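Enquirer: any chance you could fold what I've pasted below:
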Amino acid sequence: MNQQQSTGDKLFDWAVHAALALICVIVLYPLVFVLVASFSSPEAVMRGEVWLWPKNVTLVGYQKIFQNSEILSGYMNTILYTLVGTAINLVMSVAAAYPLSRKDFYGRNVIAAMMVFTMFFSGGMVPTYLLVKNLGMLNTMWALIIPGAVSVYNILIMRTFFQSGIPYEMQEAAAIDGCSNLSTLARIVLPLSMPIIAVMILFYSVGHWNAYFSALMYLTDRDKYPLQLFLREILIQGQMQEMLGIGDDSHARSVMEGEAIKYAVVIVANLPVLLLYPFLQKYFVKGVMIGAIKG
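Expert: Next up is the predicted model:
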């Protein structure tokens, strides 16, 4: 039977719930506002009349998006870069983390220390650009994927999961039964590692989906631009139009359309990530607790 809470405990619980509710409102309101603004009249949004509900509902922003071939091509490019990049990231991370988690892999601590060393120092933007150029990857998809093909931080997280989440005795038993290291990895380790794999998919895919700076540096053909670069252009153009002021009717109409497109593109750009998270949530909760408890 639970003991009755004291008045101080009840007040503390109420304070915690109130603080959490406030944080939720602070985090969720910008998302709700962008969603509502994407369905509202641009004039009402610019006048500050939109708060929680759409006003003068319109789909002009979404219509302009699906009529714009560049935005659609950018959307497809982003999907391609995310799928290919995440697949390469997973393969590279598993290939590095699994050997480092094996007790019979000599020198693993030295290799791990060398990898961690790279987290404190970087070659810099100019040497990285020159390297990508000398490798012939400028203006290609690989310039956005290969330089960031692996994350040391994620390798360490995955290695910790392999060490603490999968008993080493299972791998020894597989070796006794005649499994090679690759067979052990494919048949035992990976099937038991869905939580960490889901976390890695979420981390890497969100990173690729939101990336724009690498594309800004390495890509010159607009037909290879990801969606985020077009979104950046829309936001900059909208700010410039507001700074220049509204003149004739055609200019005013352009500003209004830009305002509608801005919010609509934000929703369209973030929708896949919002849809992905619920399917990975149960694994994500397990994965973020890696290493917190060790039996």
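
Enquirer: CA only for contacts and neighbour counts going forward, please
Expert: Fine.

Enquirer: got a list of contacts for stretch 190-198?
Expert: Contacts to stretch 190-198, defined as CA atoms under 8 Å, 6 or more residues apart in numbering, come from residues 90, 158, 161-162, 166, 280, 282-284, 286-287.

Enquirer: could you redo the last one with a cut-off of 10 Å?
Expert: Residues from elsewhere that reach stretch 190-198 (CA atoms under 10 Å, 6 or more residues apart in numbering): 90, 93-94, 98, 154, 157-162, 165-166, 184-186, 200-204, 277, 279-290.

Enquirer: which ones among these map onto helices?
Expert: 90, 93-94, 98, 154, 157-162, 165, 184, 200-204, 277, 279-287 (DSSP state H).

Enquirer: list only buried entries from the contacts of stretch 190-198.
Expert: 90, 93-94, 98, 154, 157-162, 165-166, 184-185, 200-202, 204, 280, 283-284, 287, 290 (16 or more other CA atoms under 10 Å).

Enquirer: burial measure for Asp13, as a count.
Expert: 12 (other CA atoms under 10 Å).

Enquirer: ok, it - contacts?
Expert: 7, 19.

Enquirer: report the buried residues of the helix or strand harbouring it.
Expert: Assessed by DSSP states H and E, Asp13 sits inside helix 7-38. Neighbour-count burial for helix 7-38 flags 33-38 (criterion: 16+ other CA under 10 Å).

Enquirer: now the second one, please; I'll put the structures next to each other:
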Amino acid sequence: MNSSEKVFNFFVYGVAIILILLIIYPLWFVIIASFSDPADVGSGQVWLLPNDWRLDGYVKLFEQSLFWRSYLNTVMYTVVGTLVALLVNIPAGYALSRKDLFGRKWVAIVFIIPMFVSGGLIPTYLTIKNVGLLDTFWVMVIPFAVSSYNIIVARTFFNNSIPAGLWEAAQIDGCGTIRYFISIVLPLSKAILAVIGLWTAVGIWNSWFNALIYLTNENLQPLQLILRRLLISNQLLQTQATGELASELRATADMMKYAAIVVSTAPIMMLYPLLQKYFNQGVMIGALKE
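Expert: The predicted structure follows:
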């Protein structure tokens, strides 16, 4: 390796390290801020580690009666919603990838149109109300399970990754369409299953607007909506208080804010390392090749 290549590699690695630090440090700061005194955070005294390790934010957050119930709701919505989405979108994508599907192009157009034209919030609300899903567990799972984008990505993946000869060989062995899809196609599609599953899980985990519109029962509301309500309540209390009480409420709100960010993002972020080996492959094959 000559000197010019060494300089180039040094520059590339240096830029990569800087970019990694720019991405990681904000996440790290939120974590250490959740264990720090809000006064230290506000004065800029917290950089790499807390000056005084404190758990007040987590204690205050965990003391909220609806916190654990909403956390369980979010876990259930994410698990069930992801399974339902995979059950709907993956077979639809595979069906569109089959060249023997009657009217395949027209069916694809039907899926593409909702990507650009939406029915609107009020018609959607009235539809959900009329079918009896309003203020139920399933309103967070069923109405928004179909994703045209995920179906198209899955279709492209099947077109480019599953050889047509497999279906012919399976037919010779007496394999039917459903058995072929379950026994042969799905085991070869771990990449796209992981990608679409991760996209769906992240979307459901972070969702709060649908719950705000379609859920009024507190026992059914997800974590993100409860955390939003807690933070807004603390801010309202700050505006009504004065003097030392206002300072205490502000400190409590800051501690709970950072603790809430850590608690609400940590579980879903833990999925990325487990699915990373499939993620790049699924995205590149399913979305870029044609």
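
Enquirer: who's in contact with the aligned residue in structure 2 for Ala96 of structure 1?
Expert: When structure 2 is aligned by TM-score structural alignment, Ala96 of structure 1 is paired with Ala92. Contact analysis of Ala92 of structure 2 by CA under 10 Å, 6+ apart lists 86, 108, 111, 146, 148, 150-152, 154-155.

Enquirer: distance check, Ala92 of structure 2 against Leu86 of structure 2.
Expert: 10 Å (CA to CA, to the nearest Å).

Enquirer: overlap in contacts, the two.
Expert: 146, 150-151.

Enquirer: re earlier: helix or strand right after the helix holding Asp13 of structure 1?
Expert: helix 42-46.

Enquirer: skipping adjacent residues, who's closest to the spatially most central residue of structure 2 in space?
Expert: Centrality entry for structure 2: nearest residue to the mean C-alpha point is Val202, 0.7 Å, by CA atoms, centre = their mean. Excluding the flanking residues, the one nearest Val202 of structure 2 by CA to CA, 6 or more residues apart in numbering is Ile268, at 6.6 Å.

Enquirer: any idea how far the one you found is from Tyr77 of structure 2?
Expert: When Ile268 of structure 2 is compared with Tyr77 of structure 2 (using CA to CA), they lie 13 Å apart.

Enquirer: and what of Val141 of structure 2?
Expert: Counting by CA to CA - Val141 of structure 2 and Tyr77 of structure 2 are separated by 7 Å.

Enquirer: which residues do those two both contact?
Expert: Counting by CA under 10 Å, 6+ apart, the residues touching both Val141 of structure 2 and Tyr77 are 83, 204.

Enquirer: what do we get in structure 2 for Tyr225 of structure 1?
Expert: Using TM-score structural alignment, Tyr225 of structure 1 sits opposite Gln221 in structure 2.

Enquirer: if we can go back for a sec, neighbour count for Ile268 and Tyr77 of structure 2, which is higher?
Expert: Tyr77 (23 against 16).

Enquirer: what helix or strand is the more buried one on?
Expert: Residue-wise, Tyr77 of structure 2 maps onto helix 67-97 under DSSP H and E.

Enquirer: quick one: average offset of that helix versus structure 1, please.
Expert: Here helix 67-97 of structure 2, set against structure 1 after superposition, deviates by a mean of 0.7 Å using mean CA distance after the TM-score superposition for structure 1.

Enquirer: what about the aligned partner of Ser264 of structure 2 in structure 1, how many residues nearby?
Expert: Counting by TM-score structural alignment, Ser264 of structure 2 corresponds to Ala269 in structure 1. Ala269 of structure 1 has 18 neighbouring residues, counting by other CA under 10 Å.

Enquirer: with the one 5 residues further on instead?
Expert: In terms of burial, Leu274 of structure 1 registers 11 neighbours under the definition other CA under 10 Å.

Enquirer: what's the spacing between it and Val152 of structure 1?
Expert: 26 Å.

Enquirer: what lines up with Met141 of structure 1 in structure 2?
Expert: Under TM-score structural alignment, Met141 of structure 1 pairs with Phe137 in structure 2.
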